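**Q** Okay, sequence plus prediction incoming.
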Amino acid sequence: MRTVTDESFEQEVLRQDKPVLVDFWAQWCPPCHMIAPVLDEIAAERAGTLAVRKINTDENPVSMRDYQVMSLPTLMLFRDGKPVRAFIGARPKARLLAELDDALRGI
């Protein structure tokens, strides 16, 4: 899972030719640390069809503001440069995958 910044967000997320799941997180957020290994697994398992990126909201407040992220962790799914679904809070891997698959089918 690659890290993005406010400066690299457009290139790493908005200009990708496949869907991108962005993890908006912060160092002080315990649920963010709980979901990180799940996201690493998903990034590895879905590498061909889904890009997974993470952005530290304390260090990159512009992206957090631009996408109106109010709670952490927020996982936001982007397709063709547009946010299509947000998932707020940590959840088990099976539930997250089911929600992702549902969102990707609806696109």
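**A** Nice, I can see it.
**Q** going forward, measure contacts between C-alpha atoms and count neighbours the same way
**A** Will do.
**Q** tell me the contacts of Pro73?
**A** Applying CA atoms under 8 Å, 6 or more residues apart in numbering, one finds that Pro73 lies in contact with Asp23, Phe24, Trp25, Ala26, Cys29, Pro31, Cys32, Ile88, Gly89, Ala90.
**Q** what's the burial count for the first one?
**A** Spelled out, that is Asp23. Look at Asp23: counted by other CA atoms under 10 Å, it has 28 neighbours.
**Q** does it count as helix, strand or coil?
**A** What DSSP: H, G, I helix; E, B strand; the rest coil gives for Asp23 is strand.
**Q** another one to put next to it:
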Amino acid sequence: MPAHVPGSVRSVTEQNFTERVLQAERPVLIQFWAAWCRPCQMVTPIVESLAADRAGEVDVVRADLDDQPGLAARHGITAVPAFVVYAGGRPAGSWTGAAPRHVLDQYLASALRAPGADR
């Protein structure tokens, strides 16, 4: 498997969820998306930019709703795009919907400030 490039967005699946999210050294932002979802297509470049800008601070992964229905169900995802932040192996915050970069930054910062989110 090729080495992970910091700041890049990798896929997360049921099979690698423990390694990539629960055992991650840094907080993790999960983007739930679907290929048919127009708002997902619009927000994906923003999420990729956020991943690059916050490399070393937050890992960013994405899960395809259609390919990973169990993972989506586990997180109560009923609409996409949806986001879940994990810190210390536990959910620290979540939100649904496409948003501009500054709003995503605010949501992420708020989740990372949540009680129990510190590592």
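**A** Everything's here; your move. Predicted model only: the values in this text are computed from it and were never measured.
**Q** can you map out the strands along the second structure?
**A** In the second structure, the segments counted as strands under DSSP state E are 10-11, 28-33, 59-64, 82-87, 90-96.
**Q** between those strands, which one is nearest to Val21 of the second structure?
**A** Among the strands of the second structure, strand 28-33 comes nearest to Val21 of the second structure, with 6.1 Å by CA to CA.
**Q** so what does the closest one touch, helix or strand wise?
**A** Packing contacts for strand 28-33 of the second structure, counted by 3 or more CA pairs under 8 Å, 6 or more residues apart in numbering; DSSP states H and E, involve strand 59-64, strand 82-87.
**Q** TSV for those, including distance to Glu19 of the second structure and mean neighbour count?
**A** TSV is the format used below for those (distance: least, CA to CA, whole Å; neighbours: other CA atoms under 10 Å):
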stretch	distance to Glu19 of the second structure	mean neighbour count
strand 59-64	12	23
strand 82-87	13	23
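**Q** possible to save those strands as TSV with distance to Asp53 of the second structure?
**A** Formatted as TSV, these follow (distance: least, CA to CA, whole Å):
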stretch	distance to Asp53 of the second structure
strand 59-64	11
strand 82-87	17
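**Q** Select the longest helix from the second structure.
**A** Assignment by DSSP state H gives helix 38-53 as the longest helix of the second structure.
**Q** what's the matching range in the second structure for stretch 77-91 of the first structure?
**A** Aligned by TM-score structural alignment, stretch 77-91 of the first structure corresponds to residues 85-99 of the second structure.
**Q** Buried residues, the matching stretch. List them.
**A** Buried residues in stretch 85-99 of the second structure, counted by 16 or more other CA atoms under 10 Å: Val85, Tyr86, Ala87, Gly88, Gly89, Pro91, Ala92, Gly93, Ser94, Trp95, Ala98, Ala99.
**Q** and if you look at stretch 65-78 of the second structure?
**A** Leu65, Leu71, Ala72, Ile77.
**Q** The most centrally placed residue in the second structure and Arg54 of the second structure: what is the separation?
**A** By CA atoms, centre = their mean, the second structure has its centre lying nearest to Ile30, at 1.5 Å. As for Ile30 of the second structure, its distance to Arg54 of the second structure is 14 Å (criterion: CA to CA, to the nearest Å).
**Q** From Val69 of the first structure, how far out is the aligned partner of Arg54 of the second structure in the first structure?
**A** For Arg54 of the second structure, the aligned position in the first structure is occupied by Arg46, per TM-score structural alignment. Going from Arg46 of the first structure to Val69 of the first structure by CA to CA gives 25 Å.
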